[in-house]
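K.L.:
What would the 3D arrangement of this be:
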Amino acid sequence: MPWLALVPSPFTGAAAWRPTAQRLPGAVAVDYGGVRGPDWYDGVTRRTAEAMGDGAWVAVLHSGAGAFAPSLADAGAAGLIFVDAVRPHPGRSLRDVDPGIVNHLEARATDGRLAPWNLWFDQDPLPRFLPDPAPRAAFVADLPRPPVAFLDAPAPTSDAWERLPSAYLQLSRRYAVQADWARSRGWPVRAADLHHLAMATHPDEVAALLRDVLDLFDLDI
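P.N.:
Coordinates of the predicted model:
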């Protein structure tokens, strides 16, 4: 029975998690196909819960998927692990949280949809993160193009996530502030000198880090 939901960012696809899922029995790289309106957050939560079935499960949230923590907690997640992830922002939209990046993304959008994640930057970072052409092509093929309207969608308001056992894995220096936030909450924090997409390129290391913090949760799953 699946018990570990590896949830990708709304701006990347399940391909990011599949290599790590193969190293963790009972793990599922959740494929929700990108956010779809108008139930942006609830839709992702519903598809994640459907993928996990009736048993207890832990949500592992990468990057922008950190924003799904409140709704996933309401849907029955027994614990949360944030992996190079943003903080939850219940009741607020991405524009409320970071108007600068929203303006940047809007400038690169076409036909009412955001550009693929690798085209958000002046130089595509994927050749550096994923030097092997085959995995890189699979990753690119899996990239969703969320509607621009998602940037203004408020996340569901809930505090259930704050009562769950939680931990933080920092894979890149860019998420040091978020890791410090997790430490301030008394969560276990593990840091690795890897990169933001390390779950795709260093699955053994990331799987080991996940096992480490899961052992601290003491969950009956």
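K.L.:
contacts, neighbours, all on C-alpha from now
P.N.:
OK.
K.L.:
show me what contacts the residue positioned nearest the centre of the chain?
P.N.:
Geometric centre of the chain, nearest residue: H62, 2.4 Å, by C-alpha atoms, centre = their mean. Residues near H62 by C-alpha atoms under 8 Å, 6 or more residues apart in numbering: 6-9, 82-85.
K.L.:
how near is it to W17?
P.N.:
Using C-alpha to C-alpha, to the nearest Å, H62 is found at 9 Å from W17.
K.L.:
got any residues that touch both of those two?
P.N.:
Residues touching both H62 and W17 by C-alpha under 8 Å, 6+ apart: 6-8.
K.L.:
Here is the second sequence; please produce its structure so I can put it next to the first one:
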Amino acid sequence: MTDTALVLVHSPLVGPLSWRSVAQRVEARGVPTAVPSLLAADGVPESWRPQADAVASASASLEEGARRFLVGHSAAGPLLPACGAAIAARGSPVAGYLFVDAPLPAPGSWFDTAPPEMARMLRDLTGPDGRLPRWSDWWPPEVILRLLPDPTLRQQFCDELPRVPLAMFEEQRADIEGWADAPCGYLQLSGEYAADAAAAEQRGWPVERLESHHLGMLTQPAEIADALERLLSRMG
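P.N.:
This next block holds a predicted model:
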């Protein structure tokens, strides 16, 4: 993978810390990485535009001519086609896409495909300012304690969580034609994304499944780095 570079895109609901430990391990193997921050890129309508621009700006820090693979976790998955288009507009076509415990890109808004009970929960959680509480506060406290038992890591993770606008879930996603012509792969970390992993397999993509959890990049970075390397080797 000497000419490969990874752009590790965090979910807009969390922060770049979610990828940093994986990035360190990937770079230790000689693969350059970029970890963009989407924390300031939540303007609506069309929040995907500043988010894609932030990813393209981070990608520009990588060596010219490197084969850039976009890796998106969770809610970053549907953003990857727009990010790829923004990078290509700067003269560096994306070599492929990797989805990590993420929904696959689809037309429409998040609410169009969300389970009704989840949509109701988010509307009920929305504050008077139109923003949601931090992602960690969507769930009972024991959920985050179970995912991130180390108190220091948990505090660091929670400290950078943004309060995103509900409107971000209502806006129409970017409709980018031809993005799936590039090689794609899928890494499943939790049971909640079994259907997405199965859909990726049906498309003929290479799929890896780990016994982990949705924030496994924070607690099992070496295993995640290994799985990404295996997927990249299968994607060509």
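K.L.:
related to what we said a few turns ago, take the contacts of H62 of structure 1 and lay them out in TSV including secondary structure, distance to D122 of structure 1 and neighbour count.
P.N.:
Formatted as TSV, the contacts of H62 of structure 1 follow (DSSP: H, G, I helix; E, B strand; the rest coil; distance: C-alpha to C-alpha, whole Å; neighbours: other C-alpha atoms under 10 Å):
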residue	secondary structure	distance to D122 of structure 1	neighbour count
L6	strand	29	26
V7	strand	27	30
P8	coil	23	28
S9	coil	20	23
F82	strand	27	28
V83	strand	25	33
D84	coil	22	28
A85	coil	22	25
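K.L.:
element containing the residue mapped onto Q178 of structure 1 from structure 2?
P.N.:
When structure 2 is aligned by TM-score structural alignment, Q178 of structure 1 is paired with D196. According to DSSP states H and E, D196 of structure 2 maps onto helix 194-202.
K.L.:
and the longest helix along structure 1, which stretch of structure 2?
P.N.:
If you go by DSSP state H, structure 1 has its longest helix at helix 203-217. Using TM-score structural alignment, helix 203-217 of structure 1 lines up with residues 221-235 of structure 2.
K.L.:
List the buried residues of the matching stretch.
P.N.:
Neighbour counts using 16 or more other C-alpha atoms under 10 Å place 221-225, 227-229, 231-232, 235 of stretch 221-235 of structure 2 among the buried residues.
K.L.:
Now flag whichever of those is closest to G204 of structure 2.
P.N.:
Nearest to G204 of structure 2 among the buried residues of stretch 221-235 of structure 2 is M235, at 10.7 Å by C-alpha to C-alpha.
K.L.:
how near is that closest one to C184 of structure 2?
P.N.:
Per C-alpha to C-alpha, M235 of structure 2 is found 7 Å from C184 of structure 2.
K.L.:
okay, and the common contacts of the two?
P.N.:
P206.
K.L.:
Can you find the partner of S21 of structure 2 in structure 1?
P.N.:
Checking TM-score structural alignment: S21 of structure 2 goes with P19.
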